[in-house]
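> Got a sequence here, can you model it:
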Amino acid sequence: MLTGLSWLALEVKYLEPARRFYEETLSLSVRDERENECGLAAGKTDLVLRRPDDLPRGGLHTHYAFSIPADEYDEWWDRLGEAYDLEEARFGPAKSLYLYDPDGNCVELGQQDVEGPGIDGIFEVVLEVESLERAQSFYSDLGFETVDAGDDRKRIRMDGPMALELWEPHLGIADARGGVHVDLGFETEDPQAALDAVRDRVSRIDRDAAEEVVVRDPDGHFLTFAT
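This next block holds a predicted model:
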């Protein structure tokens, strides 16, 4: 139903230091700029930095993961370790490093099967939810499939256009937290079908058009379904 992640938007207090972090430290290129917003290219997905001047605001303290080629990992560790107190985790044969951006978002760079060079996509986003059962049912009906449940019973992992982790409030690896009022954009061939799948459970419909639908999920996260 949902075929790709178009964007992830983050709320930033000051646009310039946030842009410098992503453009200079993580080598993302700027795709577009507006007065209070900046879009950067993370592979085929846009990372949007947005000042809180209107709705949707973008996510606060969002934990998400960039894809990097496996053979670049050590280079990234050496480069970022000069200025940041990095943390590392292993997931089978793959490694990830963690650091924080200027606005307190936990940024993961993880080994993935991507071409690169450098950051080439976003493979995971973590949302904070009030009820795992409710959120799991909602995203299942959008086509996400549950693949793992945390031993602490506070999180589940789902696969779809990217990995989606749903967390009840707690601290994860590197003391990361799930994002609140996160703004996600999804590609789909049929926005109306996506809306119909969850219409009875969205907290609000902000836009309902043939080519673009904008809703808020039961926890207030903004979801756009567009062709």
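> hey, let's count contacts and neighbours off CA atoms from now on
Fine.
> For this protein, which segments count as helices?
15-20, 73-81, 132-140, 191-198 (DSSP state H).
> got JSON lines for those helices, with mean neighbour count too?
Shown next, in JSON lines, are the helices of the chain (neighbours: other CA atoms under 10 Å):
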{"stretch": "helix 15-20", "mean neighbour count": "16"}
{"stretch": "helix 73-81", "mean neighbour count": "14"}
{"stretch": "helix 132-140", "mean neighbour count": "17"}
{"stretch": "helix 191-198", "mean neighbour count": "18"}
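> Nearest to Leu60, out of the ones you listed?
Among these, helix 15-20 comes nearest to Leu60, with 13.3 Å by CA to CA.
> The structure of the following sequence is requested for comparison with the preceding one:
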Amino acid sequence: MLTGLSWLSLEVKYLEPARVFYDEQLGLSVRERGDDEIVATAGETDLVLRRPSGLPRGGLHTHYAFAIPDDEYDDWWDRLSETHDLEEAQFGPMRSLYLYDPDGNCVELGQQAVAGPGIDGIFEVVLEVEAIDRARDFYEELGFETVDEGDDRTRIRLHGPMALELWEPHLGLADARGGVHVDLGFETDQPRAALAAVRDRVQTVDRETDDEIVVRDPDGHVLTFLAP
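A predicted model of the protein is given here:
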């Protein structure tokens, strides 16, 4: 039902330190810049850096993952370790490094089968939720599929347009936390069908047209269903 991740929005206190981190240190191209918002590109997905000047707000302390080509990992580690305190995790044959941006978001760079060069997409976003089962049911109605459940039942992983992790409040790898009031945009050929699947579960429907529907999920995350 949902075919792609259009954007992930993060809340930043000041635009310039955020721009320096994502543009100059991580190499994302800035596509748009306004008084309260910067839009950078990460492969097919926009990363929106937004000051808290209105609604929807961007996500706070959001943990998410950028995809990088396998053979670039060591270069990224060597370069970023000069100025950041990095952590590393191994997932089968793939490695990921973790660091924090100026606003406390836990940023992962993970080896993926992408062309690059450099960051080439967002392959995972972590949301904080109040109740795992309720959140899972909601996202499964949108076509996500549960692929892993944590041993302690505080986290689950779903696959869809990207990997979506739902965490009840806790600290994960690199002391990461799931994001609160995260703003996500999804591509879909059928925005109204997506709304129909979850209308009885959303907190609110904030906008409804043939091409764009904006809702708040049961935990207050803002989701936009957008026609290509």
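> Let me know the TM-score between chain one and chain two.
Here the superposed chains carry a TM-score of 1.00, computed using TM-score structural alignment, normalised by the length of structure 1; 227 aligned residues with a CA RMSD of 0.3 Å.
> sorry, back to before: for Glu165 of structure 1, find the nearest of the helices of structure 1.
For these, distance to Glu165 of structure 1 was read as CA to CA. The smallest value, 9.7 Å, belongs to helix 132-140.
> Against structure 2, what's the mean shift for the closest one, could you check?
Compared with structure 2 after the fit, helix 132-140 of structure 1 shows a mean deviation of 0.2 Å (mean CA distance after the TM-score superposition for structure 1).
> Just want the angle from that helix to helix 191-198.
On the basis of axes from the mean of the first three to the mean of the last three CA atoms, to 10 degrees, helix 132-140 of structure 1 is oriented at 150 degrees to helix 191-198.
> Now do helix 132-140 of structure 1: which elements does it pack against?
Counting contacts by 3 or more CA pairs under 8 Å, 6 or more residues apart in numbering; DSSP states H and E, helix 132-140 of structure 1 packs against strand 155-159, strand 163-167.
> Average separation of the first one from the aligned part of structure 2, please.
Meaning strand 155-159 of structure 1. For strand 155-159 of structure 1, the mean deviation from structure 2 after alignment is 0.1 Å (mean CA distance after the TM-score superposition for structure 1).
> Please work out which of the helices and strands packed on helix 132-140 of structure 1 is packed deepest.
For these, the largest average neighbour count (mean count of other CA atoms under 10 Å) is found in strand 163-167, namely a mean of 23.
> Could you check the angle it makes with helix 132-140?
Using the same axes, to 10 degrees: strand 163-167 of structure 1 against helix 132-140 is 160 degrees.
> so how far is Leu99 of structure 2 from the residue most central in space within structure 2?
When CA atoms, centre = their mean is applied to structure 2, the residue found nearest the centroid is Val125 (3.5 Å). Distance, Val125 of structure 2 to Leu99 of structure 2, using CA to CA, to the nearest Å: 15 Å.
> how close does the residue in structure 1 sticking out farthest from the centre sit to Asp206 of structure 1?
Ranking residues of structure 1 by C-alpha distance from their mean position (CA atoms, centre = their mean) puts Glu82 at the top, at 25.8 Å. As judged by CA to CA, Glu82 of structure 1 and Asp206 of structure 1 stand 44 Å apart.
> any idea how far stretch 198-212 of structure 1 is from the chain center?
From the chain centre to the centre of stretch 198-212 of structure 1 is a distance of 20 Å (CA atoms, centre = their mean, to the nearest Å).
> Ok, stretch 65-83 of structure 1 next?
Once both centres are worked out by CA atoms, centre = their mean, stretch 65-83 of structure 1 turns out to sit 19 Å from its chain's centre.
> end to end, how far does that stretch reach?
Stretch 65-83 of structure 1 end-to-end distance (CA to CA) = 19 Å.
> matching residues in structure 2 for it?
Residues 65-83 of structure 2 are where stretch 65-83 of structure 1 lands when matched by TM-score structural alignment.
> which one of the helices of structure 1 lies closest to Asp219 of structure 1?
When the helices of structure 1 are compared by CA to CA, helix 132-140 sits nearest Asp219 of structure 1, at 8.0 Å.
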